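Participant: Any chance you can model this:
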Amino acid sequence: MPGRFAKGIDAIRIMKQATLNYSVDEVRVIATSVLRDASNGKEFCDKVRELTEWDVQIISGDQEAEWIHSGVAMTTIGVPNRHLIMDIGGGSLEFIIAEREKPNGKSEILWKQSFDAGVARLEDFGKPQDPMGHQGAERYKPFLDFTLSPLCQALNRYKPLVLIGASGSFDTFLDLVRGGGEPKGDLQPNEGRERVEIIDRDVLEKVHETLLVSNLQTRLLMPGMSPPRAQMIPLASLLIQTVLRWMPKTTTLMRSPFALREGVLAEMLNRPR
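Facilitator: This is a model prediction of the structure:
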C-alpha cells in the first residue's frame, strides 16, 4: 500500500482497538478534504470496512462547515457581535459568518464556504524554505488573495467584528501567546471550560514575526508550541494574518475549544432515539 494510505489504515486500526478497550457502542468515521479529493478514496473506505466493519462517511466542504459551526456555536453564547469562524485544516479551510439575534438565541449561519487551501496543500505546492521568512510569505500573497477572494467579498458584505478560530491550530496560538502559561482573566462569558477565549492580537503579531524567521528546531523550543504543529504553523499563522488584514483593526480575535468533532457529537446526541 502507498505510504499515506498505509498510515491512514494504521491510524484507523489504533482507533478501533481503543474503541474495543473502552467498550464504545457507537462509532462514526468522518472523512474530510483528503478523501474528498483522493483518487483512491473509495479503495481506502472499502479497506476500512473490511478491517473494522466501520463505514467511512466522506463529507462535502459544505457539510464540514455546517458541523464546525454547530460545534463552535456551543461556545459562543454571549458573544454579542456578528462573527467569522475559521477552521484551519491540512487540506481545506472552512469559513462561516454567523450571528445570534439575541445573546442567548440560536446561532444562525449567514454565509459559509470551504476552500482547498489548507496548510498541507500550501506546503505541498509552495515548498517554503525553513525558515519561511518574509519573502517566502510574500510569495503566497497573490495565491491567497485570489483563492480566498470570495471570503474577502463576504467580509465586505457582512462586516463581522469578531474572528473565532476553531480549536486545532488556534489552541496552539493561544498557548504561544500565553508563553505556555495559564489563562490570566481573558475568559469569555460562558462558565466552565466550554467557552471562547481572547487571543491578544498584538502578542500574536509578534509570535507571527518570530515564526517567520525561526527554523523548525527553534519553533519546537517556543513555550506553548505543540510539536505536531511546529512544521506547518508558519503557514497557519500566515493564513490568520491574511484574514485579519481584510477585517477592521478593531476586530477581536478569539479561540473556541470546539470544532467539527463536537458538531458531529451534538448531532448524534440530539437526534431522535
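
Participant: going forward, measure contacts and count neighbours with C-alpha atoms only.
Facilitator: Noted.

Participant: Tell me where the stretch 51-200 of the chain has helices.
Facilitator: Along the stretch 51-200 of the chain, counting by DSSP state H, counting those that start in this stretch, helices occupy 61-73, 119-126, 133-147, 149-158, 169-177.

Participant: To check against the first, give me the structure of this:
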Amino acid sequence: MGMIGCDLGTNTLRVVEIDCKTRRRVKEFERIVKTGQNLKKTGQISTEAIHNIFEALRDASKIFDFEKHKVKCVTTEAMRLASNSREILQEIRQEFGLDFQIISGDEEAKYTLFGVQNALKVLNQFDNDFCMFDLGGGSTEIIYANKPTPSYKSFPFGILKISEKYNETQALEKGIEHELNQIDPFVLDHDKPKRLIATAGTPTTVCAFLQGVDYKSYDHKRISGQILRRDDFKKAYKQLFALDLSERERFCGTNRSDLIKTGILIVIGLMGKLGFDECVIVDDGLREGVALSLCHFGFI
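Facilitator: The predicted structure follows:
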C-alpha cells in the first residue's frame, strides 16, 4: 500500500509516495516554488509564490492519485511566519482536497529524522551514532540521534532567508558566520557522535554535480549513502561558479544557482561548527518521514 507525503517548504514543494512494505519510494515530485520569497519584507506569501505553489500542485496531481491514497501534507517555516498562510491553505484545501498542516520546528525535525533513519536502513548503513542537519529555505534543523532520546533543535536561518538578508558576496560570508553562531550552545551541549548526516537540496545537488549528473538526470539512488568532505564542497563551489549561468543552471536547476551558492557556504560553515570533515549524504528527509508516518510504524 502506498502512502503519500507532501512537504511545502520555504523554497520547494516535495511530494513522495512510499510503499509501506518495502519502505522505498514509488514515485516522487519536486518543484522550486519560493514560498518564502520577500517574506521578511512583506510578512506575507507573495502573489507570485502562491501562483507557483498552485501550478506545482496541479502538476503533482497529474502524477499522484491524492483521492485513492492516504495523504499527509505539512508545511514549515514560511507558512509559520506568514500572516496570510491560513487563507492560502484554505484555498489549497478547496481546490485540491489537500489539508496542509503547519508544523513546528520540533515536529519538522522528528519527521526528518524518521525519513533519514529509514533511508539508512534501506542502505544497510543504519547506526544511530550520528548527528544530522537539514538545511532548508527558511530554517535549519540539527538533530543528535546518538542517545536513547534524540535531541533536536530548529534554528530560524535557511538558504532563502540568508540569501535575501545578505545579498553581496562579502556580506554573505560574514552573515553566514554570524547566523551560524546561534548553534554553538546546542552543539557544545552534546557529545560528538561518530558520523554526520547531511540532507536537503544543497548537499544532494553538490553530490550529483561532482558525479557529473545534471539536474534533469538526478537519481537519488546514486546520491544517498555517498560521502563528501568539506574540501569537496569547496571544490564544487569553485567549479560551479566558474561556469556560465546556463551551464550552472544545468546542474543546479533553473533560478536555483544563487541559492546553491549560499547553501554551499552554509554547509561548509555547519560542518566546521559541528566538528566534522566529512558527511554522509542522504536524499530522504521530511517528505519521506511524513509518508512513512502513515505506514503505522509507531511514529507521530
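
Participant: circling back to that earlier point, which of the helices of the stretch 51-200 of the first structure is buried the deepest?
Facilitator: helix 61-73 (a mean of 23; mean count of other Cα atoms under 10 Å).

Participant: corresponding residues in the second structure for that helix?
Facilitator: Mapped onto the second structure using TM-score structural alignment, helix 61-73 of the first structure covers residues 105-117.

Participant: Check the mean deviation of the matching stretch from the first structure.
Facilitator: Following superposition, stretch 105-117 of the second structure is found to deviate from the first structure by 0.7 Å on average (mean Cα distance after the TM-score superposition for the first structure).

Participant: residue ranges of the strands in the stretch 51-200 of the second structure, please?
Facilitator: Under the criterion DSSP state E, counting those that start in this stretch, the stretch 51-200 of the second structure contains strands at 70-75, 100-102, 130-135, 140-144, 151-155, 195-199.

Participant: Nearest to Thr254 of the second structure, out of the ones you listed?
Facilitator: strand 130-135 (19.5 Å; Cα to Cα).

Participant: in the first structure, what residues pair with the closest one?
Facilitator: So strand 130-135 of the second structure sits over residues 83-88 in the first structure, by TM-score structural alignment.

Participant: sorry, back to before: possible to save the helices of the stretch 51-200 of the first structure as JSON lines with distance to Met232 of the first structure?
Facilitator: As requested, those are exported to JSON lines (distance: least, Cα to Cα, whole Å):
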{"stretch": "helix 61-73", "distance to Met232 of the first structure": "21"}
{"stretch": "helix 119-126", "distance to Met232 of the first structure": "6"}
{"stretch": "helix 133-147", "distance to Met232 of the first structure": "13"}
{"stretch": "helix 149-158", "distance to Met232 of the first structure": "22"}
{"stretch": "helix 169-177", "distance to Met232 of the first structure": "10"}
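
Participant: Which one, of these, ends up nearest to Gln231 of the first structure?
Facilitator: Using Cα to Cα, these put helix 119-126 closest to Gln231 of the first structure, at 9.7 Å.

Participant: Name the surrounding residues that touch the closest one.
Facilitator: 88-92, 140, 232, 235-236 (Cα atoms under 8 Å, 6 or more residues apart in numbering).

Participant: Pull the most distant pair out of those residues.
Facilitator: Top of the distance list for the contacts of helix 119-126 of the first structure (Cα to Cα): Gly89 and Tyr140, 17.1 Å.

Participant: Many thanks, I have nothing further to ask.
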